[in-house]
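J.: Starting from these lines, generate the structure:
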Amino acid sequence: MPILSGCCFCFDLKVGSTIIGALNLIGALMNSIMFAILLVMVALFGAGTRKVLEDPAFLEDDDYADVKEEQKQILELVLDHMDAVKLALYILLGISLLCVVTSSMLIHGVRRKRRGLLLPYIVQEVINIIVFIALIIGTFVILGTHKVVVSSMIGVIGGILIHLYFMLVVISQYQALGLIRMHEEISMK
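T.: Presented below is the predicted three-dimensional model:
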């Protein structure tokens, strides 16, 4: 028996799962491009920031020495956490590329009624949820509980809840396809 009987109160499971697969595919493609660009930007930012900090003329002007010293401290703080940011971006890029594959499998599995092709998407969603929970915890540990950090993490928590619902819809479609297959096998006897 499927957990849910439909998706978003207006679609059946097959249409809902196909829409979820298409939305995830589009989102994964956009995320992959975005994370690749961010990795390039972080690498360029790190190289440029090191050059600014090494420049002796950076602190030369006496009128703004205290402001420039504060800027230097902020840039050094950013550089100290640059490896953690790069690692997080590499992980997110890998997950986005994997999501492209699993979303394509979900769409194909729903259209062809191939139950086994829905499993990689379900596993991918479990991995996504675990990674995003780890990202939330890591963000709070590294950056603290600043107002901006907390408000952005509330958005991530909302995203996790949406992914949980999408995963329930796909699990329900998986169960429905199992019932259809079982019914076909019984009727063939």
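J.: from here on, contacts and neighbour counts on C-alpha atoms
T.: Will do.
J.: Show me how far stretch 41-48 is from its chain's centre.
T.: What separates the centre of stretch 41-48 from the centre of its chain is 23 Å, taken as CA atoms, centre = their mean, to the nearest Å.
J.: Identify all contacting residues around it.
T.: Here stretch 41-48 makes contact (CA atoms under 8 Å, 6 or more residues apart in numbering) with Leu79, Met82, Lys86.
J.: Kindly report the same for stretch 163-176.
T.: Residues from elsewhere that reach stretch 163-176, judged by CA under 8 Å, 6+ apart: 1-7, 13-14, 16-17, 20, 115, 118, 122, 125, 129.
J.: now, which of the contacts of stretch 41-48 lie within helices?
T.: Residues of these located in helices (DSSP state H): Leu79, Met82, Lys86.
J.: Pipe those into a markdown table and attach distance to His108 and neighbour count per row.
T.: What follows is the ones in helices among the contacts of stretch 41-48, written out as a markdown table (distance: CA to CA, whole Å; neighbours: other CA atoms under 10 Å):
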| residue | distance to His108 | neighbour count |
| --- | --- | --- |
| Leu79 | 44 | 17 |
| Met82 | 39 | 16 |
| Lys86 | 33 | 16 |
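J.: please give me the structure for this one as well, since I'd like to look at both together:
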Amino acid sequence: MPLLKKCCCCCCDLRQGSLFIGIISLLLIGIVEAVVAIYCLLNVEEAKKRVKFDNTVTFGIIDENSDVAAFIFFSILLLVAVIYIIVCLVLIHGVRNKRRFLMLPWIFFTFLNMVMAFSGGILTLINSHGHTGPIIVGVIVLFISGTWIYFTCVVFSFFQALQDGDYW
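T.: Model (predicted):
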């Protein structure tokens, strides 16, 4: 039995909602993250000014003033973005062809990313020490994470509905 009966966000059924979520996650997370990573890799000096790499990030292995830490970080970011783009394309293909096991990579990958983002939002709120900036960032991260966790529940409900034979 599916977790949800209908996608409340766009007043449509689970299949249309899952397809919409796949396209939105491809565009908003996958493509944007890849563009940011490529931009930062091409402009490492400017990116290093905005993202501080200290010894807690590099565990003292890499000199914090070198470009190596930034290259490693943004290369990993690009790798994660490419994986997410592939996972989103597999989700869209799985939803269009009603192949439920093609949805699992997106469900797992997105759920884990959003749990980490949700935890980061809570940690940001805890470590804000009453400053307005981190509180606003923490609340925004929590809201976005909650929304994407709901989206994961929509896609998982469609996955369950396909198992029950509701969409054949």
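J.: circling back to that earlier point, I'd like to know which of the contacts of stretch 163-176 of structure 1 are buried.
T.: 2, 4, 6-7, 13-14, 16-17, 20, 115, 118, 122, 125, 129 (16 or more other CA atoms under 10 Å).
J.: Off-centre distance for stretch 25-38 of structure 1?
T.: Worked out by CA atoms, centre = their mean, stretch 25-38 of structure 1 lies 10 Å from the chain centre.
J.: actually stretch 149-159 of structure 1, sorry about that
T.: Distance, centroid of stretch 149-159 of structure 1 to centroid of chain: 13 Å (CA atoms, centre = their mean).
J.: which residues in structure 2 does that stretch align to?
T.: Aligned by TM-score structural alignment, stretch 149-159 of structure 1 falls on residues 134-144 of structure 2.
J.: Touching that stretch from outside, list them.
T.: Contact with stretch 134-144 of structure 2 is made by Ala117, Phe118, Gly120, Gly121, Ile122, Leu123, Thr124, Leu125, Ser128, as judged by CA under 8 Å, 6+ apart.
J.: Can you check these and name whichever has the most neighbours?
T.: Neighbour counts for the contacts of stretch 134-144 of structure 2 peak at Gly121, which has 24 neighbours (criterion: other CA atoms under 10 Å).
J.: Just give me the match in structure 2 for Gln124 of structure 1.
T.: That one, Gln124 of structure 1, aligns with Phe109 by TM-score structural alignment.
J.: Provide a list of residues in contact with its match.
T.: Contacts of Phe109 of structure 2 (CA under 8 Å, 6+ apart): Tyr84.
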